[in-house]
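Visitor: Got a sequence here, can you build the structure:
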Amino acid sequence: MTESATRADRPADAPDSSPWWRSAVVYQVYPRSFCDSNTDGMGDIPGITSKLDYLHRLGVDVVWLSPVYRSPQDDNGYDISDYTDIEPAFGTLADLDALIAGLHDRGMKLVMDLVVNHTSDEHPWFVESRSSTDNPKRDWYVWRPPREGFTGGEPGAEPTNWESAFSTSAWEWDETTGAYYLHLFTRKQPDLNWENPEVRQEVYRMMNWWVDRGIDGFRMDVINLISKPGELTDLPVPPGRRRAPSLGVVANGHRMHEFLAEMHEAVLSRRPMITVGEMPGATVEDARLVTDPRRRELDMVFTFEHVNLDSAPGGTKFDLQDLPLPVLKQNLAHWQEGLAGVGWNSLYWDNHDQPRAVSRFGDDSAEHRVASAKTLASVLHLHQGTPYVYQGEELGMTNANFSEIAQYQDVETLNYHADALSLGLEAERVMASLAARSRDNARTPMQWDDSSQAGFTGGVPWLTVNPNYTEINAAAQVDDPHSVFSHYRALIALRHENPVLVDGTFALLLPDHAQLWAFTRTLATDGGTRTVLLLANCSSAPVELPSDGLPDLAGATLLLGTHGDGGGQTLAAWESRILALA
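Guide: Model prediction:
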């Protein structure tokens, strides 16, 4: 489509002043696994800068950088000890400035990860807070005395029976001041007390420091956990667990909207930025409030519902069950319909906390990996919202297939393994669940070429490279018109060129079909009404198009397909077609 045609096709109610991020595609970089420039085995900022032409060729608009701040790396950078400095393993502030300049020179933007529910226990704020009970920063964190009738540090003395996200108690005893501090994640990640206005103002000051440095937005880590309940009490313990999961009672607290509106006024309103909040446990109703532009909070949120559908009810994220296609597509449709006309969706299959999409939702066998990776991409990018591409997803990278616990590095994985075995779960079952769902599946190094260590490093990588890098790598795909990379590139271009894929209304078709994922996007413009149809066979067996439930395909034009011209009434295994209807 030509530029003039694109402008002429723009809807009357969505002028050029529409927020720029509505038509953008975001690419997530996990820095330690992206590209190593100095052969120390860990990716770094200069390595990212060296690959900007690759990202520009892919066509993405925004790069989201997982944390590169100074950190002890207890949770791979999500434990920050200095918000305004760079972890030396990743580079320097000058390196980050060069990355920002390189992105801006190419018309791309940078989003930084904002981690302000908690800090590292090595952050100067916490060092002061734990130094004495009368320190001015004592109330910057959440402190509680031992449970009545118990001595601090002994089993059962914790203020509540809460479990952290990483299978440990959510409380850590501090001998110096004789109290417990709350940590919803590792013990080295104490939670900030957002009830204290001094904490909030210091966070906003830090955010403005980054905005002044030239960044273009924030991805906000577990931002809906910042408003803690007024009273912290025991919770019911699920069967087979030692403690009560805590995130549910903390999420979407009574002052969350107040805090987000205050943040918007103090920082986000200064210039057009992109903001997305990671919000575990958020419902459509929660997201509708947060993303309603009239409320001036955030632009979009990451829903967790679709990535929790394959967890066993009442179990952990590592429990597995079959996920019927109707359940998945109806869930995404629920979010499409729930935010329509008010808020905005973020669209993602995987990220640094989720296993690889093609292994989880597709078919990563040699026969179907390429087609299923392409079709999953088509399904995602055709929904309304801002798509997020996680590094390597555009190559169809797969799960790691680790077979020994010694191969894993992730703290969540290691804690789960130890806890599960201590509860009597079979070792074989535990390892199988980790192979399918561990976060390390997404953290293996980026596969650049078929040279040693996949071209990621000239040294020994911090995490084992997936052995299939000799087949699956960027060098083999960037010039191959039939590759997963080329399909992603075409999808991104299609979205940029067609306002109907940005602003068009969504309608799910055949909601109960076990193989077909079908929906339309429709937009009324000055030039008439346009409708685009997605047909996707999300299975490893062919499927006939039904005679009922689909629009008339006579005169339809194929915009992008996975299997050549894509004609006929039968869709091959993992075939998808994007059609402009007559």
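Visitor: From now on I want contacts and neighbour counts done on CA atoms only, so please keep to that.
Guide: OK.
Visitor: helices and strands around the longest helix anywhere in the chain, which ones?
Guide: Looking across the chain with DSSP state H, the single longest helix is helix 197-213. Packing partners of helix 197-213 (3 or more CA pairs under 8 Å, 6 or more residues apart in numbering; DSSP states H and E): strand 82-86.
Visitor: got the buried residues for the strand it packs on?
Guide: 82-83, 86 (16 or more other CA atoms under 10 Å).
Visitor: Give me the contacts around that strand.
Guide: For strand 82-86, the external contacting residues (CA atoms under 8 Å, 6 or more residues apart in numbering) are 68-71, 92-93, 123-124, 206, 209-210.
Visitor: swap the cut-off to 6 Å and go again
Guide: 68-70, 92 (CA atoms under 6 Å, 6 or more residues apart in numbering).
Visitor: Geometric centre of this protein: which residue is closest?
Guide: residue 351 (4.4 Å; CA atoms, centre = their mean).
Visitor: wait, what's in contact with that one?
Guide: With CA under 6 Å, 6+ apart, residue 351 has these contacts: residue 390.
Visitor: how far away is it from residue 544?
Guide: 33 Å (CA to CA, to the nearest Å).
Visitor: Is it correct that residue 394 falls within a helix?
Guide: Yes - assigned with DSSP: H, G, I helix; E, B strand; the rest coil, residue 394 falls within a helix.
Visitor: one more to put side by side:
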Amino acid sequence: MTKKEWWKESVVYQIYPRSFNDSNGDGIGDLKGIMEKLDYLKELGVDVIWLSPVYQSPNDDNGYDISDYQSIMDEFGTMQDFEELLQEIHKRDMKLMMDLVVNHTSDEHEWFRLAKQSKDSPYRDYYYWKPGKNGAEPNNWESVFSGSAWEYDEDSNEYYLHIFSKKQPDLNWENPKVRSEVFDTMKFWLEKGIDGFRMDVINFISKVPSLPDAPALEGKKYASGADFYMNGPKIHEYLQEMNQQVLSKYDLITVGEMPGITVEQAKLYTGEGRNELNMVFQFEHVDLDSGPTGKWDLKELQLSDLKASFTKWQKGLEQVGWNSLYLNNHDQPRMVSRFGNDDEYWLESAKMLATFLHFLQGTPYIYQGEELGMTNVRFPTIDDYKDIETLNMYNEKISEDKENLSQIMNSIYAKGRDNARTPMQWSSGPNAGFTSGTPWIKVNPNYQEINAEQQLVDDHSIFQYYKKLIQLRKQHEIVVYGTYDLILPEHSEIYAFTRTLGDEKLLIILNFSDGQPEFEWPQELEYEKKELLISNYSIDQEDEQEAFKLLPYEARVYKLT
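Guide: The predicted structure follows:
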């Protein structure tokens, strides 16, 4: 059995503070608002709260552009509010994980202001500055948010690198002073008593030093430079230094957000004894419904692809590293709309997907509102959207092809990040109980049917189902540490697998469709006693049939001894 750790046994709840709960009526969620809802999170049963960035920021990318790592964004409150929140979280035996965003800063950060003042500034080398090449940018890399990854600075006649927004210049980790500054920032928060870090695009911090051109794409000015900044030459060296200097001195939960990594790379990042990170967020399963040109290119998800992906990661990290488990977050659409059926089988499919996630091996991450079955939103016009990635894509596509407005909007309805950022639906009252003012982004109109107030008093609600899933994890060690094995790999509707620990087995049966496929009990599964641990339909436990029809989006978990 893999080594026991508290962070393997935990369930993490992600809060996107801007949209969680507003305590002062300015339309923006805040730290005091989070404090008001801690008992709700305790009731749910989660162990760790992951807070998306609350640092000082001009908010070009909703807080992921940080202008001061050691102060709190005015809209969210004060450092005193933060310290009180941390105290209240610990008082309830929960832990707090902070977001660490150190691939880039804001262009309003003091380091960048000083870097910009002069080529001779001691801060110049905190960032990547290059002269142009042949009257154009230093290389042909494309920003993740569209357009060039370089921004021209007239004063110095040089360009600076920004993999994301032009207001997010990339830090130069080759400079030991940058690493030292980052480690000092981490210690600042750890000394306040926080319990870990989720590290934003942390596998981007090591670039190939020559910053070469990427292979050109036909008809395109810019191309993805990802091969030269993802999982770069010194990434493991930097993370091991971070571990040695900072992480190893505390008992922490750490997870690195790492687009574009393979299982083999994840073994290096999370391997026990390698002294890097506890786990990573990988993106393979959330890219399965994207076509060849990226996330906005919609493609129907095949269950066989989902099984193959999850199985590869489950088996690949078994006994070596550790998986993080998620189906949505602040950057991804709502999981019930994406992987389930948010209309006719909304309740059943939300519960089925939760069952799937919580019975895999790894640490489950719940994104705010997921436990209520919150869904994607279809705002009537582009003017209702706030996300920089969405707006940049819209402006680029509409300038190329005005005729395709409906196709562009369909991509936004399916994949836009604002799907995850509509306010938390607390009640059926005005603005879903999120704010007494005007919310910074509109509330999903279905809040009168989907909200916490109703689900807390309904024994059959999605919230109550999540609560039971979390309790089962605490009661049965096999849910955390059991090994995973796929059965029925070729079935187009059923995803079934076992978990094994010693003499115990769990059988998890999931119908990922609105059909009614027949499930045949696997002959190789021998047992003396079977117990239904959880299901999303009421099942007659005396039903000992060897084959049965599954109802649409049905989930069952049996414990076999």
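Visitor: what's the TM-score here?
Guide: After superposition, the two chains reach a TM-score of 0.97 (TM-score structural alignment, normalised by the length of structure 2), with 555 aligned residues with a CA RMSD of 1.3 Å.
Visitor: hey, where'd the strands end up in the stretch 351-500 of structure 2?
Guide: Applying DSSP state E, counting those that start in this stretch to the stretch 351-500 of structure 2 gives strands spanning 363-367, 483-487, 494-501.
Visitor: Can you add mean neighbour count and distance to residue 559 of structure 2 and give those strands back as JSON lines?
Guide: Listed next are the strands of the stretch 351-500 of structure 2 as JSON lines, based on neighbours: other CA atoms under 10 Å; distance: least, CA to CA, whole Å:
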{"stretch": "strand 363-367", "mean neighbour count": "24", "distance to residue 559 of structure 2": "20"}
{"stretch": "strand 483-487", "mean neighbour count": "19", "distance to residue 559 of structure 2": "14"}
{"stretch": "strand 494-501", "mean neighbour count": "21", "distance to residue 559 of structure 2": "9"}
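Visitor: Please convert those to TSV, extending it with distance to residue 440 of structure 2.
Guide: As requested, the strands of the stretch 351-500 of structure 2 are exported to TSV (distance: least, CA to CA, whole Å):
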stretch	distance to residue 440 of structure 2
strand 363-367	19
strand 483-487	43
strand 494-501	39
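Visitor: Give me the nearest residue to the residue mapped onto residue 427 of structure 1 from structure 2, chain neighbours excluded.
Guide: Using TM-score structural alignment as the criterion, residue 427 of structure 1 maps onto residue 405 of structure 2. Sequence neighbours aside, residue 398 is the residue nearest to residue 405 of structure 2 in space, at 6.9 Å (criterion: CA to CA, 6 or more residues apart in numbering).
Visitor: Residue 390 of structure 2 versus the one you found, what's the distance?
Guide: Residue 398 of structure 2 is 12 Å from residue 390 of structure 2, by CA to CA.
Visitor: Which one of the two is surrounded by more residues?
Guide: residue 390 (20 against 13; other CA atoms under 10 Å).
Visitor: What's that one aligned with over in structure 1?
Guide: In structure 1, residue 390 of structure 2 lands on residue 413 (TM-score structural alignment).
Visitor: what do you get for residue 551 of structure 2?
Guide: Match for residue 551 of structure 2 (TM-score structural alignment): residue 572.
Visitor: And residue 87 of structure 2, by the same measure?
Guide: Under the alignment (TM-score structural alignment), residue 87 of structure 2 pairs with residue 101 of structure 1.
Visitor: how close does its match sit to residue 60 of structure 1?
Guide: On the measure of CA to CA, residue 101 of structure 1 and residue 60 of structure 1 end up 16 Å apart.
Visitor: of those two, who's got more company?
Guide: The neighbour comparison of residue 101 of structure 1 against residue 60 (other CA under 10 Å) goes to residue 60, with 24 against 18.
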